[in-house]
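# Sequence first, predicted model second:
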Amino acid sequence: MSRDATFEDGDARPLRLVAMDQEDLQVLSALCQDAVFPATEMQWQPKQKRFGILLNRFRWEDIPLADRAGRTPERVQSVLAIENVSRVASQGVERGDADTILSILAVNYDDTEEAVLLTLAGDGALRLSVEDLEVALRDVTKPYAAVSGKVPGHPE
C-alpha cells in the first residue's frame, strides 16, 4: 500500500508563519510573491471572519539551495489565511471562473483603512477589511518542481 509523501521524506521543511504587524506582513508578502491560484480557490467564511486561498507558492526561500544543487526551482501548495475579516471587495477578479488563474504580486496592510490588500497581476486586487491584523501562511504539500523550470521574472 502506498502512502502520501511528507516533508520528512525530503530535506524541505514546511513554512508556518503568522503576521501580526506590518513588519511581519512584509515577510509573508515576499514569500507569496508570484504565487498562482485558480479564482475558485478563494473562500470567505463570513461567520468565522476568515478568508483563505489555496495557492501554488514559488519557494523563494529555496533559490540559494536550488542554485547550488543545480535543482529546478520549486513550488509548494500553501494556504494563505486572513483572520478577522468583516468585508471582502475585489477589482478585476472573476471569482467563479475555474479557468481564471490569478497571481499575487504583494500583500500589504493599510492601517488607516484597516484592510489587507492583495495586489494581483493584471490590475486585479482584493481588499479585506479586518478588525485586527492576523495573516497566516502555511505550506500544506511537499514541494514540487516548478512547471516552467524557471524563476519568475518581472520586467522593469
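Alright, I've got the coordinates.
# alpha carbons only for contacts and neighbour counts from here, please
Noted.
# and the residue nearest to residue 152 when sequence neighbours are not counted, how many neighbours does it have?
The shortest distance from residue 152 to any residue other than its chain neighbours is 6.9 Å, reached at residue 34 (C-alpha to C-alpha, 6 or more residues apart in numbering). Residues contacting residue 34 under the criterion other C-alpha atoms under 10 Å number 25.
# take the one below as the second:
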Amino acid sequence: MVEDARFEDGGEQPVALKALDGDDLQVISALVQDAVFPITEMTWDRTKRRFAVLLNRFRWEDRGRKGAPERVQSVLVFEDAMAVASQGIDQTDRDMVLSLLALEWAPGEDGTGRITLVLAGDGAVAVEVEALEVTLKDVTRPYIAPSGKAPDHPE
C-alpha cells in the first residue's frame, strides 16, 4: 500500500517544489507567504521567458518545532513568462524591500494565464504565462529570523 507523504516527512530537508496547476500553486503560495526580498532581486529574462525572484522565505513548515523562527533563501521561478508588469511599486527606489503575501492564479484560454504576486502595501507584480509552471527551491541553509519572531496576521 502506498501512503501519502506527510508534513513531517520533510524534516529539515530543503524545499523543492513545482506547481503545474492552481492547486499546486496554492501550496507554494502558502510557503512563500511573508517572504521578503529587495526589489533588485526580481529578474525577467525575456529571451528565456523566465521570471525569477530570490526570496528570504519564512519557514512556515518549521513552525511546530522548538527553537527560534527561521528563514531561508529560496528561488521562485516562473517559466514561459510572456510579460511582466507591476503596480504600486516605485521601480526607481533600488533600496525598497518587498513583502510577499500570496500568489494568485487567473487562468486564461488554452492553458495561458496570469500569476499575481500580491505584495504588502497594495503592490503587485503580474506575470503573464503561456502555461503554469512555477518552481520554489531553497538555495541556502536556514538561518534564525532577524526579528526573532514569526510573522503575525491579526484576524
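Nice, I can see it. Bear in mind the structure is a predicted one, so any value in this text is a computation, not a measurement.
# Please tell me I have it right and the residue nearest to residue 152 of structure 1 contacts residue 60.
No: counting by C-alpha atoms under 8 Å, residue 34 of structure 1 does not reach residue 60; the two are 9.4 Å apart.
# about what we covered before: does the residue nearest to residue 152 of structure 1 belong to a helix, a strand or coil?
Three-state call for residue 34 of structure 1 (DSSP: H, G, I helix; E, B strand; the rest coil): coil.
# separation between it and residue 76 of structure 1?
Noted for residue 34 of structure 1: a distance of 12 Å to residue 76 of structure 1, by C-alpha to C-alpha, to the nearest Å.
# overlap in contacts of the two?
57, 58 (C-alpha atoms under 8 Å, 6 or more residues apart in numbering).
# show me what contacts the residue nearest the centre of structure 2?
Residue closest to the mean C-alpha point of structure 2, counted by C-alpha atoms, centre = their mean, is residue 32 at 4.1 Å. For residue 32 of structure 2, the contacting residues are 57, 58, 100, 101, 102, by C-alpha under 8 Å, 6+ apart.
# Please apply the same query to residue 128 of structure 2.
Taking C-alpha under 8 Å, 6+ apart, one finds 81, 82, 83, 84, 112, 113, 114, 115 in contact with residue 128 of structure 2.
# repeat for residue 56 of structure 2
35, 36, 37, 71, 72, 73, 74.
# hang on, it is in a strand, isn't it?
Yes: assessed by three-state DSSP, residue 56 of structure 2 belongs to a strand.
# Map it across to structure 1 for me.
In structure 1, residue 56 of structure 2 lines up with residue 56, judged by TM-score structural alignment.
# Going along the chain, name the helices of structure 2.
Along structure 2, the segments classed as helices by DSSP state H run 22-32.
# what ranges do the strands span in it?
Remark: strands assigned in structure 2 by DSSP state E are 16-19, 35-38, 42-45, 50-58, 70-79, 81-87, 97-107, 113-119, 124-129, 134-138, 143-144.
# tell me the average deviation of the last one from structure 1 after fitting.
Read that as strand 143-144 of structure 2. Its aligned residues in structure 1 lie a mean 0.2 Å from strand 143-144 of structure 2 after superposition (mean C-alpha distance after the TM-score superposition for structure 1).
# Return the distance of that strand from the chain's centre.
18 Å (C-alpha atoms, centre = their mean, to the nearest Å).
# quick one: what's aligned to the residue nearest to the centre of structure 2 in structure 1?
Aligned partner of residue 32 of structure 2 by TM-score structural alignment: residue 32.
# Could you give the number of residues near residue 11 of structure 1?
Neighbours of residue 11 of structure 1 using other C-alpha under 10 Å come to 7.
# Export the strands of structure 2 as a markdown table, with columns for distance to residue 150 of structure 2.
Listed next are these as a markdown table, based on distance: least, C-alpha to C-alpha, whole Å:
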| stretch | distance to residue 150 of structure 2 |
| --- | --- |
| strand 16-19 | 22 |
| strand 35-38 | 11 |
| strand 42-45 | 24 |
| strand 50-58 | 8 |
| strand 70-79 | 8 |
| strand 81-87 | 27 |
| strand 97-107 | 14 |
| strand 113-119 | 18 |
| strand 124-129 | 23 |
| strand 134-138 | 19 |
| strand 143-144 | 11 |
